[in-house]
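Asks: kindly return the folded structure for what I paste below:
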Amino acid sequence: MILTVVNFKGGCAKTTSARCISDYLALQGANVLSVDLDSSGNLTQSFGIDIPSKGAGEAIGSEGNADKYIITGQPSLLPSGIKLREYEAMFATQPMSFKKLKKLLSQLSYDYIVVDCPPNLGSLTTMALYACDRFVVPLEPEHFAVNGLAKLLDYAKEVIEEDRFLGAFATRYNEKERGVLRKQLFELAGDRLSGQVFKTVIRRNIALAESQSLGESIYTYSPDSNGAKDYASLTNEILNQI
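Replies: A predicted model of the protein is given here:
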């Protein structure tokens, strides 16, 4: 099962979501691989790992030697790399390159592969959409984020003919902060998506940022925090729908 976490807008907790979903699946005993396709390497660094000289770009380019670059753990990690941005530009010039990631991941044996995309609609995001079984969209409940979601879903339809969109979920949520407006915007997103919005919302929680800065899972750093509880609930919702 390949799950892609995607949004071309930065600052929506996309990487945090990919990390926490991966961690919760691993906590349940699944064999999980996290894939960092963002040249910023934030997901890689959230594991307490410096961005390596070689990683996802080289693995995708090889189309068959991912194990060489994977860092084994629970979850395991296919990290970003210092040349990933160069690979992204190179893949954009290669016909049919959007199939490369799917070919690579199909050779791996994991229960779940969770892919973190860059905040754009470039070649690596296209690969991740094409490779996935389903994709989810973290959505900060703001006006422009809701409007941008339609653009993302239209692009996904161009990449993959079948509908693999599982749903959107609210992140950085604070009911006390402009609560009425945020509630209205979230309901608007639900209307546009015909109900494809998860019930779980991810509340603002400092423990999420703290755990990642220390390279730890939220479930070991602060298992009773709102962040841990919210991502556990979200991941269970995802599992119930796939």
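Asks: all contacts plus neighbour counts: C-alpha atoms, from now on.
Replies: OK.
Asks: now what about stretch 40-59, what contacts it?
Replies: Identification of contacts with stretch 40-59 by Cα atoms under 8 Å, 6 or more residues apart in numbering yields 15-16, 18-19, 35-37, 65-66, 68-70, 77-84, 87-88, 104, 116, 211-217.
Asks: quick one, which of those residues are buried?
Replies: 15-16, 18-19, 35-37, 66, 69-70, 77-84, 87-88, 104, 116, 211-212, 215-217 (16 or more other Cα atoms under 10 Å).
Asks: among these, which are in strands?
Replies: Per DSSP state E, strands hold the following members of those: 35-36, 77-78, 116.
Asks: can you lay out these as TSV showing distance to Glu158?
Replies: TSV is the format used below for those (distance: Cα to Cα, whole Å):
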residue	distance to Glu158
Val35	23
Asp36	23
Leu77	29
Leu78	27
Asp116	20
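Asks: Asp230: which of these is nearest?
Replies: For those, the residue nearest Asp230 by Cα to Cα is Asp116; the value is 18.8 Å.
Asks: ok, now which ones touch the closest one?
Replies: Asp116 neighbours (Cα under 8 Å, 6+ apart): 4-6, 14-15, 18, 34-38, 43.
Asks: let's see this one next to it:
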Amino acid sequence: MGRVVAIANQKGGVGKTTTAVNLGASLAVAEQRVLLIDLDPQGNASTGVGCAPGSVVRSSYQVLLGEVAVEDAVLETELPHLHVIPSTPDLAAAERELFGDEDWATRFRDAIASIRMQYDFILVDCPPSLGTLTINALTAADLVVVPLQCEYYALEGLSQLTNTIERVRNGLNPGLTIHGVVLTMFDPRNNLANDVAAEVRRHFHVYETVIPRNIRLAEAPSHGKPVILYDAASRGSYQYLNLAREILDALPIQAA
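Replies: Next up is the predicted model:
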């Protein structure tokens, strides 16, 4: 059964979607069957793997509300082992539409249950908030990967996220764990970045692989491609491949 991995950080601009797209692509290159689910109304993960805005017919919004079967919302990408369920701006209304429903927190988990056997990894790009959509993703997830930019408010945001994860673990998903923190847009010449990284390492498992600032990594989304398809020789591509290998090496092999 595929592992569900929530890529989560309620702070925007930390490389969350970049990590979801490029970790997914790198796992796919490693011949893992990967489904990327865009659960962010901004839809950047969708466009980052080639889904043109306005072209989406079936989306994660409809899957979440039970309007379409999850299998019917899956699209192929340029990478043979990478599929995507795209997002649309309609997803922003889900918080309001699910409000008051008894099963509001488990809708996503139930919706994707039938497709888990078809993939090795299901990566969920969460929105930059700790609302209904993120709670649904965390309730469905086995693991959380936290992209973190080493800046002044990083630790405060990480504390808020871990509190939310603990509440989900206590009430909805006791098996949920933070698999690791990935440092993004990291500049080792920056003293503050090094101080924050050291503090995070004191409290969390931080992946050895660090994602640097990289122009090709920043350019790739505008071309609708993961960086490995845009510039496979770039440092950003190389480091996301390393991150995928590190995660695969750390996880036990699961029976089919």
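Asks: TM-score for these two?
Replies: With the length set by TM-score structural alignment, normalised by the length of structure 1, the two chains reach a TM-score of 0.93; 238 aligned residues with a Cα RMSD of 1.5 Å.
Asks: all strands for the stretch 51-200 of structure 2, in order.
Replies: Secondary structure of the stretch 51-200 of structure 2, counting by DSSP state E, counting those that start in this stretch: strands at 75-76, 82-85, 121-125, 143-149, 177-184.
Asks: please identify the most buried of the ones you listed.
Replies: A comparison of the strands of the stretch 51-200 of structure 2 by mean neighbour count, using mean count of other Cα atoms under 10 Å, puts strand 121-125 on top with a mean of 27.
Asks: what range in structure 1 does that one sit on?
Replies: Per the alignment by TM-score structural alignment, strand 121-125 of structure 2 matches residues 112-116 in structure 1.
Asks: check the fit of the matching stretch onto structure 2 and give the mean distance.
Replies: Its aligned residues in structure 2 lie a mean 0.5 Å from stretch 112-116 of structure 1 after superposition (mean Cα distance after the TM-score superposition for structure 1).
Asks: and the alignment partner in structure 2 of Ala209 of structure 1, how far from Ala73 of structure 2?
Replies: For Ala209 of structure 1, the aligned position in structure 2 is Ala218, judged by TM-score structural alignment. Note on Ala218 of structure 2: its distance to Ala73 of structure 2, by Cα to Cα, to the nearest Å, is 28 Å.
Asks: ok, back up a step: so can I have CSV of the strands of the stretch 51-200 of structure 2 showing distance to Gly157 of structure 2?
Replies: Shown next, in CSV, are those (distance: least, Cα to Cα, whole Å):
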stretch, distance to Gly157 of structure 2
strand 75-76, 33
strand 82-85, 28
strand 121-125, 17
strand 143-149, 9
strand 177-184, 13
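Asks: can you tell me which of the ones in strands among the buried ones among the contacts of stretch 40-59 of structure 1 lies nearest to Ile202 of structure 1?
Replies: Nearest to Ile202 of structure 1 among those, with distances taken as Cα to Cα, is Asp116, at 17.3 Å.
Asks: report the separation between the closest one and Ser222 of structure 1.
Replies: Distance of Asp116 of structure 1 to Ser222 of structure 1, computed by Cα to Cα: 23 Å.
Asks: ok, Leu181 of structure 1 next?
Replies: Distance, Leu181 of structure 1 to Ser222 of structure 1, by Cα to Cα: 30 Å.
Asks: can you pull out the helices in structure 1?
Replies: 14-27, 42-46, 56-62, 84-92, 100-105, 123-131, 143-159, 179-192, 206-213, 218-221, 226-241 (DSSP state H).
Asks: which of these sits closest to Phe169 of structure 1?
Replies: Here helix 226-241 is closest among these (Cα to Cα), at 8.3 Å.
Asks: can you give me the buried ones in that closest one?
Replies: For helix 226-241 of structure 1, burial by neighbour count (16+ other Cα under 10 Å) applies to 226-235, 238.
Asks: which residues in structure 1 does stretch 180-188 of structure 2 align to?
Replies: The aligned range for stretch 180-188 of structure 2 is 167-175, by TM-score structural alignment.
Asks: so how far is that stretch from its chain's centroid?
Replies: Centroid separation for stretch 167-175 of structure 1 versus its chain: 15 Å, with Cα atoms, centre = their mean, to the nearest Å.
Asks: and if you look at stretch 150-166 of structure 1?
Replies: Averaged C-alpha coordinates place stretch 150-166 of structure 1 at 16 Å from its chain's average position (Cα atoms, centre = their mean).
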